[in-house]
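Structure for the following, please:
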Amino acid sequence: MLLTITAKDENTKEISFLFHKHPDKFQTSEITVGKTHVFYPEVSKKQTTIALMLDIDPIEMVRGKRNLSGKGFSLQQYVNDKPYIASSFLSSAIIKMFSTALNGKCNNKPELVSKKYNFEVSISVVSAPKGGEKLIRDLFEPLGYSLEIERHILDKKFTNWGESKYYSVILKNEITVQDLLIHLYILIPVLDFDKHYYVGEAEVKKLLEKGKKWLPNHPLKDLISNRYFLGFKSLQNKMYQILEEESEEEKEEISKEEKIRKKTLHQERLDVVLRKMKESNVSSVIDLGCGEGKLLKKLIKEPQFKKITGTDVSFNALSITKERIYFDKLNSRQLERISLFQSSLLYKDIRFSGYDAAAIVEVIEHLEENRLGHFEKAIFKHAKPKKVFLTTPNKEYNIKYEGLENGKFRHNDHRFEWTRNEFENWAKKVAKNNNYNVEFSPIGEIDEKVGASSQMGIFSLVE
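Sure thing, here's the model as predicted:
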């Protein structure tokens, strides 16, 4: 059985470092039922071919009592195709002769491991029972290969016997050496639907280890695993159990990362608002829609702010705020600085008035868009703080979040979300109607195309 791998690129001689075999040497190694040889039929600047040849001893196979499936006729041990076709013996030879490349290692030139080459792979003969040419194509084409396949007849002298289950195959793909060898290592025994050794739970680990990058998404995942385990359902079920457990763990990790990301963004949002307030030299602040009091807790720590107030429409949120800022344990001096009350931002409330600054952090998107006119009157016309620091999500950034690509909102309580242009148009109109100037600032990591995750408008009352 002969396998040749030809690289057709500039400086293809460098693949010898990956295969860990010198082009000038003919190398031979003993295997359980014969010998395997590695040599280079061609080495040039633009094309290099490495060959792996198996020299299997049929008598040794019988002596060693190797498993030849045992499902055929009584002389199958003596009359079979194993010495001549690509089979599990080839997979064993790949491990024996190319283990370094198979594991993605190259000490001399590690940068070559991730380099893709234009490969043409010739397999002299493969056996494809219960599938034939269609199976060969369906296995390799989803992995990016183009194929040339020639089917052999059973006997040239007796053509009426028909065609055989044997094919010569040429595979072409731009791929790394490691991925190429992994595909051959796994899929050749799948085609043959047979193995020369005991198939147990170790095969599950082997398949998952070598196929982790491509097998879960392969359209023939079920067929590959079934044939790789020689039809043993218990092993196939074990594989799916492991995949399901890994998938759940991955989802948990993604969920944790998502929570951390959201927490980090919200903290950055609060920190930016706090910094801008400090830079504006304001001394009295009202947090409109204070929620659970995260900004209030930061404000209390800053002696610059002499008067701090939090208000929210939710009584439950205010209760949480009290616990967060340890309201019941504050001394008399601290109680003179901080106050809380329940109110709605859609109605005029005299208690909103008299502050240097108002913070409205990720609040307006929770209001009905057609009621923003009432919000504008309550805050900008009647309360009239000298500064308003207002943030809201940037709708354009949602495509960066998994699951939000199709117009979904970031939170199930959001009534709307605006693009940067929509927000700026609204903010400029509000400023003009109520004698304010407004400037805009992004919050969060900035993407060149879609901007930052949050957007802030800083309104300044024109004296």
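
hey, let's count contacts and neighbours off CA atoms from now on
Noted.

in the chain, which helix has the most residues?
Secondary structure assigned by DSSP state H gives helix 233-279 as the longest helix of the chain.

any idea which helix or strand comes after the longest strand belonging to the chain?
In the chain, with assignment by DSSP state E, the single longest strand is strand 163-175. Proceeding N to C from strand 163-175, the next assigned helix or strand is helix 177-192, under DSSP states H and E.

The following helix or strand past that next one versus helix 177-192: what angle between them?
The C-terminal neighbour of helix 177-192 among helices and strands, as given by DSSP H and E, is helix 202-211. Helix 202-211 runs at 140 degrees relative to helix 177-192, counting by axes from the mean of the first three to the mean of the last three C-alpha atoms, to 10 degrees.

now the angle between helix 202-211 and whichever helix or strand comes after helix 202-211, please.
Next along the chain after helix 202-211, taking DSSP H and E as the criterion, comes helix 221-228. With the same axes, to 10 degrees as the basis, helix 221-228 and helix 202-211 are set at 130 degrees to each other.

Confirm residue 15 sits in a helix?
Yes - per DSSP: H, G, I helix; E, B strand; the rest coil, residue 15 lies within a helix segment.

Number of residues surrounding it?
Using other C-alpha atoms under 10 Å, residue 15 is surrounded by 24 other residues.

cool, residue 247 as well?
12.

thinking again about what came up before, for the longest helix of the chain, name the packing helices and strands.
Packing partners of helix 233-279 (3 or more C-alpha pairs under 8 Å, 6 or more residues apart in numbering; DSSP states H and E): helix 202-211, helix 221-228, helix 294-300, strand 357-361, strand 436-443.

Could you identify which of those is most buried?
Most buried of the helices and strands packed on helix 233-279 by mean neighbour count (mean count of other C-alpha atoms under 10 Å) is strand 357-361; its value is a mean of 24.

Which neighbouring elements make contact with it?
The contact analysis (3+ C-alpha pairs under 8 Å, 6+ apart) places strand 357-361 against helix 233-279, strand 284-288, strand 387-393.

I'd like the structure of this one too, to check against the first:
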Amino acid sequence: MLLTLTTTHRPATDLGYLLRKNPARAQSFNLSFGRAHVFYPEAGEERCTAALLVEVDPVGLVRNRRGPAGEGGLLDQYVNDRPYAASSFLSVAIADVFGTAMSGACKERPELAQHPIPLRVVLPAVPSRGGTDLLHRLWEPLGYEVHATRLPLDEQFPDWGESGFHRLELETTQPLHQVLSHLYVLIPVLDNDKHYWVGDEEVAKLMRHGEGWLSTHPERAAITRRYLKHQRGLVNDALAQLADDAGTDPDETAGLKGAEEAALESSVETLPQSIPATPPEGSPKEQEPTPEERAPSLNEQRLGSVLAVLKGSGATSVVDLGCGEGKLLRALLKERQFTRILGMDVSHHSLETAADRLHLDRMPPKQKARIGLLHGSLMYRDDRLAGF
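Purely as a prediction, here's the structure:
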């Protein structure tokens, strides 16, 4: 994956001082998931461009998968977009390689570090499930001129249609450290995922890197949800802190949250379940039907019927072909009768969502041994399904 930063500030080579990377030579850095390289395609008095190239080792990610992020992350072991699509890997690389610049410190040019300079940012491949509109709604309120072009699935086969990726070009005049902070937060927001475990530390990071801009951003609720990977407790904590920073009424913020999220998320094709907004104080919670009182949906009735047939058959092993986001798999896991459960789907994204909702990364080993997820299609004979 690639990120380029270009300035026409004079002398433009001051960009090297701000980034603490010498334009005269290329530098490489080891990362936990690969390597990062910094080089300057052009470095003149009138124009200077710094490039950050991140090489992700997809095989190493699979082999070394361990810890809390484990199986809930990159399930598509054979083919995935992680090596080229801007994601949380790029955010981590920005923090590791340009950490000093992102803090606003510069020993050689301290005044320039806080001074707005013209900058052009290019990300050749950005995932955006909300389409081009999402890119504009995230970046334009921060003072960027946005140029986004949706990329084709394959340039040699235009009939295949468009992909879910965009070439993103941003132009602005701001201090470099502010632009890097925007990139650090919003890149994983666009990807709507992270390659590592999200906990309380991520709330602190969001507050630190979102200081001065996130609390007033019109899409702050959606940004917070996506950055914190839709974990309700963390999201509510972060939104409360943002309300304090903005000097707004927390109850009012809670009431507006649902409307803000709905406006943005309605443009997204496939996302995890939305988080209901906290009702304002004094709202009639007791009038809402309880889960026991609510009539089951048609889909819930179908799942119940399927589960009843499987239980009645005496089967102990079940394969769900076209498991989607894992609703039936979750129901099967609750029944001790089923000792071997396998879900298969052609969609990588659906499998990742299923893994998140099943909490595979935190599942006890004995329980985890009962279930598996496979990427595959009904159109092909698959030896991995033998025995079902």
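
hmm, back to that, got the helices and strands packed on strand 357-361 of the first structure as CSV, with distance to residue 311 of the first structure columns?
Converted to CSV, those look like this (distance: least, C-alpha to C-alpha, whole Å):
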stretch, distance to residue 311 of the first structure
helix 233-279, 16
strand 284-288, 5
strand 387-393, 15
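
among those, which is nearest residue 96 of the first structure?
helix 233-279 (25.2 Å; C-alpha to C-alpha).

Name the surrounding residues that touch stretch 219-229 of the first structure.
Stretch 219-229 of the first structure is touched from outside by 138-139, 142, 186-187, 189-191, 193-194, 199, 203, 215, 232-233, 235-236, with contacts defined as C-alpha atoms under 8 Å, 6 or more residues apart in numbering.

For the helices and strands packed on helix 233-279 of the first structure, please prepare CSV with the additional fields distance to residue 316 of the first structure.
Below are those laid out as CSV (distance: least, C-alpha to C-alpha, whole Å):
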stretch, distance to residue 316 of the first structure
helix 202-211, 49
helix 221-228, 51
helix 294-300, 15
strand 357-361, 18
strand 436-443, 28
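
among the ones you listed, which is nearest residue 11 of the first structure?
Residue 11 of the first structure sits nearest to helix 202-211 of all those, at 28.1 Å, using C-alpha to C-alpha.

Can you pull out the residues in contact with that closest one?
The list of residues contacting helix 202-211 of the first structure from outside it, by C-alpha under 8 Å, 6+ apart, reads 182, 186, 215, 229, 235-236, 238-239.

switch to 7 Å and redo it
With contact meaning C-alpha atoms under 7 Å, 6 or more residues apart in numbering, helix 202-211 of the first structure is reached by 182, 235, 239.

Only whichever of the residues you listed are buried, select them in PyMOL.
Entered in PyMOL, the line below selects the buried ones among these, by 16 or more other C-alpha atoms under 10 Å:
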select buried, resi 182+235+239
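
Leaving out chain neighbours, which residue sits closest to residue 164 of the second structure?
Excluding the flanking residues, the one nearest residue 164 of the second structure by C-alpha to C-alpha, 6 or more residues apart in numbering is residue 127, at 6.0 Å.

So the one you found is in contact with residue 168, correct?
No - with contact defined as C-alpha atoms under 7 Å, residue 127 of the second structure does not reach residue 168; the gap is 9.9 Å.

if you count what's nearby, which of those two comes out ahead?
Taking other C-alpha under 10 Å, residue 127 of the second structure and residue 168 do not tie; residue 127 has more neighbours (24 against 19).

how near is the more buried one to residue 92 of the second structure?
17 Å (C-alpha to C-alpha, to the nearest Å).

What of residue 250 of the second structure?
31 Å.

Same question for residue 161 of the second structure.
Residue 161 of the second structure sits 32 Å away from residue 92 of the second structure, going by C-alpha to C-alpha.

try residue 189 of the second structure
With C-alpha to C-alpha as the criterion, residue 189 of the second structure and residue 92 of the second structure are 13 Å apart.

More neighbours: which of those two?
More crowded of residue 189 of the second structure and residue 92, by other C-alpha under 10 Å: residue 189, with 24 against 17.

Now do the contacts for the more buried one.
With C-alpha under 7 Å, 6+ apart, residue 189 of the second structure has these contacts: 223, 226-227.

Looking at the residues you listed, which is nearest residue 60 of the second structure?
Nearest member of these to residue 60 of the second structure, counting by C-alpha to C-alpha, is residue 227, at 24.7 Å.

got the buried residues for stretch 15-23 of the first structure?
By neighbour count with 16+ other C-alpha under 10 Å, stretch 15-23 of the first structure contains the buried residues 15-21, 23.

sorry, that was for stretch 252-269 of the first structure
265-266, 269.

Can you lay out those residues as CSV showing distance to residue 437 of the first structure?
Putting those into CSV (distance: C-alpha to C-alpha, whole Å) gives the following:
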residue, distance to residue 437 of the first structure
265, 27
266, 26
269, 21
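
Do a quick rundown of the strands in the second structure.
Using DSSP E, the strands of the second structure run over 2-7, 27-31, 34-43, 48-56, 117-127, 145-152, 162-174, 317-321, 340-345, 371-375.

Please name whichever of those strands is nearest to residue 73 of the second structure.
Here strand 371-375 is closest among the strands of the second structure (C-alpha to C-alpha), at 12.1 Å.

Counterpart of residue 315 of the first structure over in the second structure?
Matched to the second structure by TM-score structural alignment, residue 315 of the first structure sits unpaired.

Not including adjacent chain positions, what is the nearest residue to residue 315 of the first structure?
residue 342 is the one closest to residue 315 of the first structure (C-alpha to C-alpha, 6+ apart), at 6.5 Å.

That neighbour against residue 309, yeah?
No - assessed by C-alpha under 7 Å, residue 342 of the first structure is found out of contact with residue 309, at 10.9 Å.

quick one: which of these two has more around it?
residue 309 (21 against 14).

Go ahead and confirm the more buried one touches residue 339.
Yes - between residue 309 of the first structure and residue 339 there is a contact under C-alpha under 7 Å: 4.9 Å.

What is the neighbour count of the residue lying closest to residue 138 of the first structure once chain neighbours are set aside?
Excluding the flanking residues, the one nearest residue 138 of the first structure by C-alpha to C-alpha, 6+ apart is residue 220, at 7.5 Å. Neighbourhood size, residue 220 of the first structure [other C-alpha under 10 Å]: 15.
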